[in-house]
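# Coordinates only, no sequence provided:
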């Protein structure tokens, strides 16, 4: 990150070197960010097995808090000394926190379950066909084939897409339709992350305390609220309502609140390893690490798809049809959730019959 801030010192006439350095360093930033998210989620779910959903919701709320404070901090640093100061400051802060975590966080180096195996006398064929490797491959296959985990990952992808759907199209809509200046537009962008930060810990606490609540039902409720918000945010072309700024602001706020309800329950569906019946700590950490990697890959894909799809749809049609796309997607997920629930109920009936 510190090096990325220094690319501003590359002469602009050396465009090839500038682009090469920019793409390379951005790629490294992506790798580092992925490693941080995966390790953080794995560590949290392993350390707090009884309240992992609530702790993951706090992690998501902190991310939303960063979305709120990041632009303000970055703008202030840019005003002080330009582009380079932003990334150098954040990079040094990240490095300092990383070193601090090494000493503050407890280690889980168990001699029985976490000790590295000695493969010095094992050739490639033996390593691939060893019982430990086959057992690990079987574990990953069980995780990938789990119906609830697949649904949780798909919902996570849509949640990220719905969050970032407004990024490329909201500012032009506010400027062209409502003639708002940039100062007010930037404040409106804070509505979704602010509502998300407030509601996400509440949703996580409810999921942890009320164990009898089904994550599928809560997710379906979140999609119903989100669909309603997208329906009136346009508003939909078939609804005879004129565009109103207050209605759009309410819909943006509601979408931030609803997004927390399709963000927290899918994490419970994804990271719940009780149904895998794992015995050793090594298997549990491996499973949670694999799940965390899948979750972050889906979330990152959703961020990309959300911006690309909304921008492409508005380019071809308009704002209202872009909102209709996410309304249809929300309704589609409600139908999928109902089908999964019906399938599970039939499985239970067959089990008792």
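Great, that's in hand. Since we're looking at a predicted model, the values are computed, not measured.
# Please make it C-alpha for all contacts and neighbour counts, starting now.
Fine.
# and residue 21, what is it in contact with?
4, 7 (Cα atoms under 8 Å, 6 or more residues apart in numbering).
# Could you say which helix or strand holds it?
Residue 21 is located in helix 15-47, with elements delineated by DSSP states H and E.
# Which positions within the helix or strand just after that helix qualify as buried?
On the C-terminal side of helix 15-47, the closest following helix or strand by DSSP H and E is helix 52-81. For helix 52-81, the neighbour count (16 or more other Cα atoms under 10 Å) marks 52-61, 64-65, 67-68, 74, 77 as buried.
# just stretch 132-144 next, same as before
139, 143.
# Can you point out the buried residues in the helix or strand hosting residue 350?
Assigned by DSSP H and E, residue 350 belongs to helix 319-352. Within helix 319-352, the residues that qualify as buried are 319-327, 329-331, 333-334, 337, 340-341, counting by 16+ other Cα under 10 Å.
# again, but for stretch 238-254
Within stretch 238-254, the residues scored as buried using 16+ other Cα under 10 Å are 247, 248, 249, 251, 252, 253, 254.
# Between the two ends of that stretch, how far is it?
Distance across stretch 238-254, first residue to last, is 21 Å (Cα to Cα, to the nearest Å).
# From the rest of the structure, what touches it?
With contact meaning Cα under 8 Å, 6+ apart, stretch 238-254 is reached by 178, 188, 191-192, 195, 225-226, 229-230, 232-235.
# do that again at 7 Å, thanks
Defining contact as Cα atoms under 7 Å, 6 or more residues apart in numbering, one finds that stretch 238-254 is touched by 191, 192, 195, 229, 232, 233, 235.
# buried sites along the host helix or strand of residue 86?
Per DSSP H and E, residue 86 falls inside helix 83-104. Buried residues in helix 83-104, defined by neighbour count with 16+ other Cα under 10 Å: 83, 84, 85, 86, 87, 88, 89, 90, 91.
# which other helices and strands contact it?
helix 2-5, helix 52-81 (3 or more Cα pairs under 7 Å, 6 or more residues apart in numbering; DSSP states H and E).
# Quick one: name whatever helix or strand follows it.
Helix 83-104 is succeeded, C-terminally, by helix 124-129 (DSSP H and E).
# Next secondary structure element downstream of that next one?
The first helix or strand that comes after helix 124-129 along the chain, using DSSP H and E, is helix 131-144.
# and the helix or strand just after that next one, which residues are buried?
On the C-terminal side of helix 131-144, the nearest following helix or strand under DSSP H and E is helix 147-164. Buried residues in helix 147-164, counting neighbours by 16+ other Cα under 10 Å, are found at 148-164.
# Centroid-nearest residue for this structure?
With distances taken as Cα atoms, centre = their mean, the chain has residue 299 as the residue nearest its mean C-alpha position (4.0 Å).
# Pasting the second one now:
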């Protein structure tokens, strides 16, 4: 995945993959977000408290945090195409079942089934998105950041329009129609992908030399990037839990309040492809992340404003702050993905689907962790110390991101110290620990591409040449 000075045209197969994977992200995002306008009211009619149905929303992110690394580790063994289709099928089935909860009458039965379906849906969605990210990294070797950002745009658009579509369908057909409609859409998408997407990676059940997730996490770049991902998700989650009560002083209509929530997501969807293109054009990802952390701190400075500042809360400052926040989140989440891949391969991980799956799982896991912590802690802080003082939590995290990444950029040179990568077969150790180079040459390409002719065009070609690592005896 060498650096490219100019745009390289995609092959027909690559365009097909981008379209089908984009549809997966769009559909999954809608299914995750469409219940927000009407599920709480339905739950309250069943006698469910706000704390209980709040946990129904939060459990999704917690399950994703726990499951994504495991799914990513075994993605090459399961098979990326099989995991993608299976995840979509599970998520679509759970969406339909969630719509049938309207038929459940008892409080205990309703909340128990809500938790059960939501947990299984989280497993399916995690499998689908983890496989999708890994497929993207392998099929688009010379433009990973750009295509990853494009998928994030699909997901962002789906997450934005999900509540709107859910509300419209709810008004047309009641509680069941939104879930059945989107579940059916995802199920048809899975059938379409089965016939359109070409075989990728190993055959299911065929295992390459195993590498350890812990070894990847010990790479300094990877640990730092993971913290940045979680901190950014915390920032997004804090707004989702506290922005609406913060804006009540302006006496906004529900429509205008909804538009305020859309601002940040829209700017994220628009700016993510631009950020991805910058990273593919040899701009160092960590420098983009520094700019992103500044944007997020600036956002809270405007929306709060920060405690201690003699500034009133004004509408125009809130709008400007949310615009800056959307740009900042894109400037961190997109570079982190490509930086983890580059750092992992530069530190000895094989430049193949096994590594891509682990990276995808790691990224999704820490994003889910932040998405769980952000609204949970944000709600508590809002109730105890208010919005302005509560913003010190996400601001403090991103000041730490700014300082850490800046120091890393200024003081740290090269792709990283020698990090031994454990492998299942000691006989394969020598070729699997050479910073991504000199890997077995009989691994077939995942898709024929105009962009790449050999393994030396992979991420291992980034950075400076380094000596061989020492094999684990």
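Arrived safely. In this text the structure is predicted, and so the values were computed from the model without any measurement.
# just to revisit the earlier point, what's the counterpart of the residue nearest to the centre of the first structure in the second structure?
By TM-score structural alignment, residue 299 of the first structure lines up with residue 367 in the second structure.
# roughly how far apart are that match and residue 315 of the second structure?
Summarising the geometry, the distance separating residue 367 of the second structure from residue 315 of the second structure, computed by Cα to Cα, is 29 Å.
# again, but for residue 265 of the second structure
According to Cα to Cα, residue 265 of the second structure and residue 315 of the second structure sit 18 Å apart.
# Packing partners of whatever helix or strand residue 197 of the first structure lives in?
Under the criterion DSSP H and E, the helix or strand holding residue 197 of the first structure is helix 191-209. If contacts are counted by 3+ Cα pairs under 7 Å, 6+ apart, helix 191-209 of the first structure sits against helix 52-81, helix 245-261, helix 264-271.
# okay, these in TSV with distance to residue 100 of the first structure next?
Written out in TSV, the entries for these read as follows (distance: least, Cα to Cα, whole Å):
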stretch	distance to residue 100 of the first structure
helix 52-81	18
helix 245-261	30
helix 264-271	27
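# ok, the counterpart of residue 145 of the second structure in the first structure - contacts?
In the first structure, the residue equivalent to residue 145 of the second structure is residue 53, according to TM-score structural alignment. By Cα under 7 Å, 6+ apart, residue 53 of the first structure lies in contact with 204, 207, 208, 267, 268.
# Now for the fourth one: which residues touch it?
By Cα under 7 Å, 6+ apart, the contact set of residue 267 of the first structure is 53, 152.
# what's the distance between the counterpart of it in the second structure and residue 353 of the second structure?
Aligned against the second structure by TM-score structural alignment, residue 267 of the first structure finds its counterpart in residue 337. Between residue 337 of the second structure and residue 353 of the second structure the computed distance is 15 Å (Cα to Cα).
# again with residue 290 of the second structure
Residue 290 of the second structure sits 29 Å away from residue 353 of the second structure, going by Cα to Cα.
# Those two: which is more packed in?
Taking residue 290 of the second structure and residue 353 together and counting by other Cα atoms under 10 Å, residue 353 has the greater number of neighbours (27 against 22).
# Settle this for me: that one is touching residue 203, isn't it.
No - under the contact definition of Cα atoms under 7 Å, residue 353 of the second structure does not touch residue 203, with a separation of 11.7 Å.
# number of nearby residues for the closest residue in space to residue 175 of the first structure that isn't next to it in sequence?
Counting by Cα to Cα, 6 or more residues apart in numbering, residue 175 of the first structure lies nearest to residue 181, which is 6.8 Å off, once chain neighbours are set aside. In terms of burial, residue 181 of the first structure registers 11 neighbours under the definition other Cα under 10 Å.
# Relative to residue 171 of the first structure, how far out is residue 181 of the first structure?
Using Cα to Cα, residue 181 of the first structure is found at 10 Å from residue 171 of the first structure.
# which one in the first structure is aligned with residue 154 of the second structure?
Structural correspondence for residue 154 of the second structure with respect to the first structure (TM-score structural alignment): residue 62.
# Any figure for the gap between that match and residue 133 of the first structure?
Using Cα to Cα, one gets 36 Å for the distance from residue 62 of the first structure to residue 133 of the first structure.
# How about residue 140 of the first structure?
Summarising the geometry, the distance separating residue 140 of the first structure from residue 133 of the first structure, computed by Cα to Cα, is 11 Å.
# Kindly report the same for residue 2 of the first structure.
Going from residue 2 of the first structure to residue 133 of the first structure by Cα to Cα gives 39 Å.
# before we move on, what about residue 336 of the first structure?
For residue 336 of the first structure, the distance to residue 133 of the first structure (Cα to Cα) stands at 35 Å.
# Equivalent analysis for residue 196 of the first structure, please.
Distance of residue 196 of the first structure to residue 133 of the first structure, given as Cα to Cα: 41 Å.
# Please list all residues in contact with residue 205 of the second structure.
77, 78.
# Hmm, I typed the wrong one, I wanted residue 416 of the second structure.
Residues in contact with residue 416 of the second structure (Cα under 7 Å, 6+ apart) are residue 347.
# hang on, the earlier thing: please identify which of the helices and strands packed on helix 83-104 of the first structure is closest to residue 346 of the first structure.
When those are ranked by distance to residue 346 of the first structure, counting by Cα to Cα, first place goes to helix 52-81 at 27.3 Å.
# Give me the mean distance between the closest one and the second structure.
With the two structures superposed, helix 52-81 of the first structure lies on average 0.8 Å from its match in the second structure, counting by mean Cα distance after the TM-score superposition for the first structure.
# Now stretch 91-99 of the first structure on the second structure. Mean distance?
Superposed on the second structure, stretch 91-99 of the first structure shows a mean distance to its aligned partners of 0.6 Å (mean Cα distance after the TM-score superposition for the first structure).
# State the span of the second structure onto which that stretch is aligned.
Taken onto the second structure by TM-score structural alignment, stretch 91-99 of the first structure occupies residues 183-191 there.
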